[in-house]
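>>> Could you look at this predicted model? Sequence included:
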Amino acid sequence: MASVKPADLRLKTADELGDRLAVLKKEQFNLRFQKATGQLENTARQGTVRREIAQILTVLKEKAAASA
């Protein structure tokens, strides 16, 4: 999966970012579970998901600071 650019994230609404964040958190849990059971095949996906979560949280904080 291609990396998400922060500029693309800034164009989305807070609701869209929240929805994407929920999906990524669920995927992160599933990846962690797969790793624990020895079924994880693409270990690089864990880092990608973690990085995208951090980017979304950063953009959400920027939006909150701008509206305050």
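Thanks, I have it. Residues are numbered from 1 along each chain as shown.
>>> From here on, just use CA atoms for contacts and neighbour counts.
Noted.
>>> Does the helix or strand containing residue 55 pack against any helices or strands, and if so which?
Under the criterion of DSSP states H and E, residue 55 resides in helix 44-67. Counting by 3 or more CA pairs under 8 Å, 6 or more residues apart in numbering; DSSP states H and E, the packing neighbours recorded for helix 44-67 are helix 6-10, helix 14-37.
>>> Next one for the comparison:
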Amino acid sequence: MKANDFIKEKNGMSLEELKNEELELKKELFKLRYQSATSPIDNPMKIKFIKRDIARIKTIIREKELAAKQ
């Protein structure tokens, strides 16, 4: 999924849904890191992509929190 499509999709989600999505991605990242430490994984770039998705979600969460304060 392209970054713009990802952002558009996530902007429509509520704050609670975004936090749940972030939690799921963090769990997946933990599993991938554990797998890469014990044995080689098929696609090591997936770790990088998940980290980016987490950062994007955190940015959207922060934007929504700031917008709610105003």
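Yep, it's here. Computed from a predicted structure; not experimentally measured.
>>> Could you grab the helix/strand/coil label for residue 2 of structure 1?
Put simply, residue 2 of structure 1 is coil when judged by DSSP: H, G, I helix; E, B strand; the rest coil.
>>> In contact with the most centrally placed residue in structure 2, which residues are there?
Compute the mean C-alpha point of structure 2, and by CA atoms, centre = their mean the closest residue is residue 54, 2.6 Å away. By CA atoms under 8 Å, 6 or more residues apart in numbering, residue 54 of structure 2 lies in contact with 22, 25, 26.
>>> Leaving out the residues flanking it, which one is nearest to the equivalent of residue 31 of structure 1 over in structure 2?
When structure 2 is aligned by TM-score structural alignment, residue 31 of structure 1 is paired with residue 32. In this structure, residue 32 of structure 2 finds its nearest non-sequential neighbour in residue 47, 6.8 Å apart by CA to CA, 6 or more residues apart in numbering.
>>> burial count for the one you found?
17 (other CA atoms under 10 Å).
>>> how far away is it from residue 6 of structure 2?
17 Å (CA to CA, to the nearest Å).
>>> Residue 17 of structure 2 now?
14 Å.
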